[in-house]
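A.B. asks: Sequence and predicted structure, then a few things I'm wondering about:
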Amino acid sequence: MTFFNIYVAAVPKANKDQFITHAENVAALFKENGVIKYIETWGVDVPDGEITSFHKAVQKSDDEDVVVGWMQWPSKEIADAAWPKIMEDPRMTSHKELFDGKRMIYGGFEGIVDA
C-alpha cells in the first residue's frame, strides 16, 4: 500500500490564482522527487461545524477559503528520503507570502484501502 502526505490550509481568496501557480510549480518538484500523484483542491462546499470543522482547524477568516492537498508516494521510505531535498528547493518557499503556514495542519498516512 502507498503512503500519503496530506495538508489543510486557509488561503486568502485574493491569492487563488497565485496559489494555483505555486501549486503547479510544487507539483513538478514533488513529481521529480518520486510522488506518484499530486493533488491540490480549493474548497467550494466546506460547511462550518458545530464542534469542529476544516474552518476551525485552520482558523479560516472570512476572506479565506480552505485548501486541501495530498501527495501519494510509492512508500513512506521514498517520501522520507525526498522531503529534505524538497524543503531545500526554492520552489517550496514561494508560498510564504500566499498564506499563513503556521495555521496549516498536515501529516503522513499509510494507505489501508484502495478500491
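C.D. replies: The structure has been received and is ready for your questions. Numbers count the residues shown, from 1 in each chain.
A.B. asks: Only C-alpha atoms from now on, for both contacts and neighbour counts.
C.D. replies: Fine.
A.B. asks: Now do the strands in the chain.
C.D. replies: Assigned by DSSP state E, the chain shows strands spanning 3-12, 37-42, 64-73, 105-110.
A.B. asks: I'd like the distance from the second one to the chain centre, please.
C.D. replies: Put simply, strand 37-42 sits 7 Å off its chain's centre (Cα atoms, centre = their mean, to the nearest Å).
A.B. asks: same question, the third one
C.D. replies: Between the mean C-alpha point of strand 64-73 and the mean C-alpha point of its chain there is a distance of 3 Å (Cα atoms, centre = their mean).
A.B. asks: Output the contacting helices and strands for that strand.
C.D. replies: strand 3-12, strand 37-42 (3 or more Cα pairs under 8 Å, 6 or more residues apart in numbering; DSSP states H and E).
A.B. asks: Over to the last one?
C.D. replies: Helices and strands touching strand 105-110, by 3+ Cα pairs under 8 Å, 6+ apart, are strand 3-12.
A.B. asks: ok, how many other residues are close to Ala9?
C.D. replies: Using other Cα atoms under 10 Å, the number of residues around Ala9 comes to 26.
A.B. asks: Presented hereafter is structure B, for comparison with structure A:
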Amino acid sequence: MSYIDGFVIAVPNANREQFIRHARTFDPIFVEFGAIRVVECWGDNVPDGKLTDFRRAVQAKENESVVFSWVEWPDKATRDAGMDKVMKDPRMNAAGDLPFDGKRMIFGGFAPVVSLPD
C-alpha cells in the first residue's frame, strides 16, 4: 500500500502565483525520486472551528490562505529513499526565499489504512 507525506501551510494571498510557480518547479523533483504524484490544494472552504482548525494549526493571518498538500509514494521504503535524495538534491537548496513561512508548516508521514477504490 502507498505512503503519504502530508503538509499544511499558510501562504499570503499575494504570493499565490509565486507559490504555484514554486510548486511547479520543485514538485517534479519528488516525482523524479519516486513519488507517484504530488497534489497542492489552495484553501477554498476552510472554516473556523470551535476548538481547532486548519487556520489555527498554521497560525494563518487574515491575508493568508491555507494550502493542503500531499506527496504520494508507492511504499514507505521508496518514500524514505526518495525523501533522502530530495533533501540532498542541490536544486532544493537553490529554492531561494519560500513564498510562505516554513516555520509554520505542519507535516507528517502517514500509512493509509483505507483507500478507495483499491
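C.D. replies: Looks like it arrived, so ask away. Note that the structure is predicted; figures quoted are calculated from it, not measured.
A.B. asks: Can you calculate the TM-score here?
C.D. replies: Scored against TM-score structural alignment, normalised by the length of the first structure, the superposed chains reach a TM-score of 0.93; 115 aligned residues with a Cα RMSD of 1.3 Å.
A.B. asks: which stretch among the strands of the first structure comes nearest Glu50 of the first structure?
C.D. replies: strand 64-73 (17.0 Å; Cα to Cα).
A.B. asks: Name the residues of that closest one that come out as buried.
C.D. replies: Using 16 or more other Cα atoms under 10 Å as the burial criterion, the residues of strand 64-73 of the first structure that qualify are 64-73.
A.B. asks: sorry, back to before: of all the helices and strands packed on strand 64-73 of the first structure, which one is nearest Ile78 of the first structure?
C.D. replies: strand 3-12 (9.1 Å).
A.B. asks: What is the corresponding segment of the second structure for that closest one?
C.D. replies: Under TM-score structural alignment, the match for strand 3-12 of the first structure in the second structure covers residues 3-12.
A.B. asks: That stretch vs the first structure - mean distance after superposition?
C.D. replies: Compared with the first structure after fitting, stretch 3-12 of the second structure has a mean deviation of 0.3 Å; criterion: mean Cα distance after the TM-score superposition for the first structure.
A.B. asks: Out of the buried residues of strand 64-73 of the first structure, the closest to Glu40 of the first structure would be?
C.D. replies: Nearest to Glu40 of the first structure among the buried residues of strand 64-73 of the first structure, with distances taken as Cα to Cα, is Gly69, at 4.2 Å.
A.B. asks: list the contacts for Met71 of the first structure?
C.D. replies: Residues near Met71 of the first structure by Cα atoms under 8 Å, 6 or more residues apart in numbering: 4-6, 35-39.
A.B. asks: hmm, back to that, so which of the helices and strands packed on strand 64-73 of the first structure is the most packed in?
C.D. replies: A comparison of these by mean neighbour count, using mean count of other Cα atoms under 10 Å, puts strand 3-12 on top with a mean of 21.
A.B. asks: For that strand, report the contacting residues that lie outside it.
C.D. replies: Contacts to strand 3-12 of the first structure, defined as Cα under 8 Å, 6+ apart, come from residues 54-55, 58-61, 63-76, 79, 98-101, 103-111.
A.B. asks: tell me the angle it makes with strand 105-110.
C.D. replies: 160 degrees (axes from the mean of the first three to the mean of the last three Cα atoms, to 10 degrees).
A.B. asks: Figure out how far stretch 51-66 of the first structure is from the centre of its chain.
C.D. replies: Worked out by Cα atoms, centre = their mean, stretch 51-66 of the first structure lies 15 Å from the chain centre.
A.B. asks: Could you pull out the buried residues of it?
C.D. replies: 54-55, 58, 60, 64-66.
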